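Enquirer: Following is a predicted model, sequence given first.
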Amino acid sequence: MSQSAIDIETYLSTYDQLEQAIEGLSEERLHAKAAPNQWSVTEVLAHVADHNLIVSFRIREILSESEVRLPAFTQDAWVEGQKANKGEAADILAAFRSLLIYNSQLFLRLEPEDWEKTGTNAKGETVTLSGVVRGFITHLQYHLQQIARIRNEQTTSSGLRGV
């Protein structure tokens, strides 16, 4: 087992954090939207699962030392195009967790120098493998706050308390 440049437990804990963030929400609240152009909690979950897919691809491109630019994605179009709000939170979280586990198994095989391998992102910036994974963890924290805001707005506007 090699030494990791990232804390794999912190990476894996993102699943537990998402699960806790939606704990106690009814199906109605998981799919409720404050406005047509705002995401529901289910759509936020779909977005972080999509982001996990893209990051998984970026990780592999960096490790392969590919010269291809790392992909970006149009998050709103992805969420809308896949009709994410019709999905089930449990199914989305299961896919998210599977990718976390699969990637963490890869991380355990890496050598310290692998974490410093680089790729070029869609903006033309050079990024390291460790930076991409840390960025994923940070990005997820933003969306946990987004879920908390949605929950709070739902409670404030409707008087609901976790239903």
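Expert: Nice, thanks for sending it over. Numbers count the residues shown, from 1 in each chain.
Enquirer: Could you use CA atoms for every contact and neighbour count after this?
Expert: OK.
Enquirer: ok, which stretches of this structure are strands?
Expert: Using DSSP state E, the strands of the chain run over 118-120, 126-128.
Enquirer: Out of those, indicate the one that is most buried.
Expert: strand 118-120 (a mean of 22; mean count of other C-alpha atoms under 10 Å).
Enquirer: List of residues touching that strand?
Expert: 61-62, 65-70, 126-129 (C-alpha atoms under 8 Å, 6 or more residues apart in numbering).
Enquirer: Now tabulate those residues in JSON lines and tack on distance to residue 81.
Expert: Below are these laid out as JSON lines (distance: C-alpha to C-alpha, whole Å):
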{"residue": "61", "distance to residue 81": "25"}
{"residue": "62", "distance to residue 81": "28"}
{"residue": "65", "distance to residue 81": "31"}
{"residue": "66", "distance to residue 81": "29"}
{"residue": "67", "distance to residue 81": "29"}
{"residue": "68", "distance to residue 81": "26"}
{"residue": "69", "distance to residue 81": "24"}
{"residue": "70", "distance to residue 81": "22"}
{"residue": "126", "distance to residue 81": "30"}
{"residue": "127", "distance to residue 81": "29"}
{"residue": "128", "distance to residue 81": "31"}
{"residue": "129", "distance to residue 81": "29"}
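Enquirer: A further structure is provided below for comparison with the first:
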Amino acid sequence: MKTTDLQFTKPFPFYKNYIDLVKDVELMDMLQRQSQNFPEFMATIPQSKLDFRYAENKWTMAEVLLHIIDSERIFQYRALRFSRGDQTPLPGFEQDDYVPFSKANNRTLQSLIDEYSIVRNSTLHLFNQFDTNDLERKGIASSLDWSVGALGFVICGHQKHHRNILRERYL
């Protein structure tokens, strides 16, 4: 599946920005490539910079990295539910509420790299078993219609978005 295969029935502006960051790629190729290159990127971050904030009231680098992991878990869970035909509308999540409880700033860089790799490996296994019908199956989360495929591309684009921010504002 490519991003051009996605159909949106309602305005999807916030999340479409993430999808637009990964245009014209095959979903499984992008998930696989990121599973290799994102840990390599993470490994270049000095441990001493994990608690760096580029401005007051902004997240630390460790918090951004754990946010990427937490969000992937949430989007993966949504994809699982919708792929299995679950039509229960799912609530959104407030990312800023997660950070104070994440304990991200107590983590080592290696523990974040390891956790990312485990979560992405799980995402790869989940999405690898989806066929076209599964990827087109829809559900509601955050009061928006989502397809399973759109969730996969949001996982990729969300990671790319935050990687760009880490490069531009933190490193």
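Expert: Great, that's in hand. For clarity, every value in this text was computed on a predicted model and none was experimentally measured.
Enquirer: To residue 89 of the first structure, which of the strands of the first structure lies closest?
Expert: With C-alpha to C-alpha as the criterion, residue 89 of the first structure lies closest to strand 126-128 of those, at 31.4 Å.
Enquirer: so where in the second structure does that closest one end up aligned?
Expert: The aligned range for strand 126-128 of the first structure in the second structure is 145-147, by TM-score structural alignment.
Enquirer: now, among the contacts of strand 118-120 of the first structure, which is nearest to residue 12 of the first structure?
Expert: Nearest to residue 12 of the first structure among the contacts of strand 118-120 of the first structure: residue 129, at 16.6 Å, using C-alpha to C-alpha.
Enquirer: My read is that that closest one contacts residue 111, right?
Expert: No - counting by C-alpha atoms under 8 Å, residue 129 of the first structure does not reach residue 111; the two are 11.8 Å apart.
Enquirer: Please identify the buried residues of the longest helix seen in the first structure?
Expert: Ordering each helix of the first structure by length in residues (DSSP state H) puts helix 129-158 first. Residues of helix 129-158 of the first structure classed as buried by neighbour count (16 or more other C-alpha atoms under 10 Å): 129-134, 136-137, 140, 143-144, 146-147, 150-152, 154.
Enquirer: what residues are up against residue 117 of the second structure?
Expert: If you count contacts by C-alpha under 8 Å, 6+ apart, residue 117 of the second structure has them with 35, 39.
Enquirer: follow-up on the earlier one: please convert the strands of the first structure to a markdown table, extending it with distance to residue 92 of the first structure.
Expert: Output for the strands of the first structure, formatted as a markdown table (distance: least, C-alpha to C-alpha, whole Å):
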| stretch | distance to residue 92 of the first structure |
| --- | --- |
| strand 118-120 | 28 |
| strand 126-128 | 28 |
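Enquirer: And the ones you listed: which comes nearest residue 96 of the first structure?
Expert: So among those, strand 126-128 is nearest, using C-alpha to C-alpha, at 22.5 Å.
Enquirer: Counterpart of residue 56 of the first structure over in the second structure?
Expert: Residue pairing (TM-score structural alignment): residue 56 of the first structure is matched to residue 76 of the second structure.
Enquirer: Quick check: that match touching residue 151?
Expert: Yes - assessed by C-alpha under 8 Å, residue 76 of the second structure is found in contact with residue 151 at 7.4 Å.
Enquirer: Just give me the match in the first structure for residue 119 of the second structure.
Expert: Superposed on the first structure with TM-score structural alignment, residue 119 of the second structure falls opposite residue 99.
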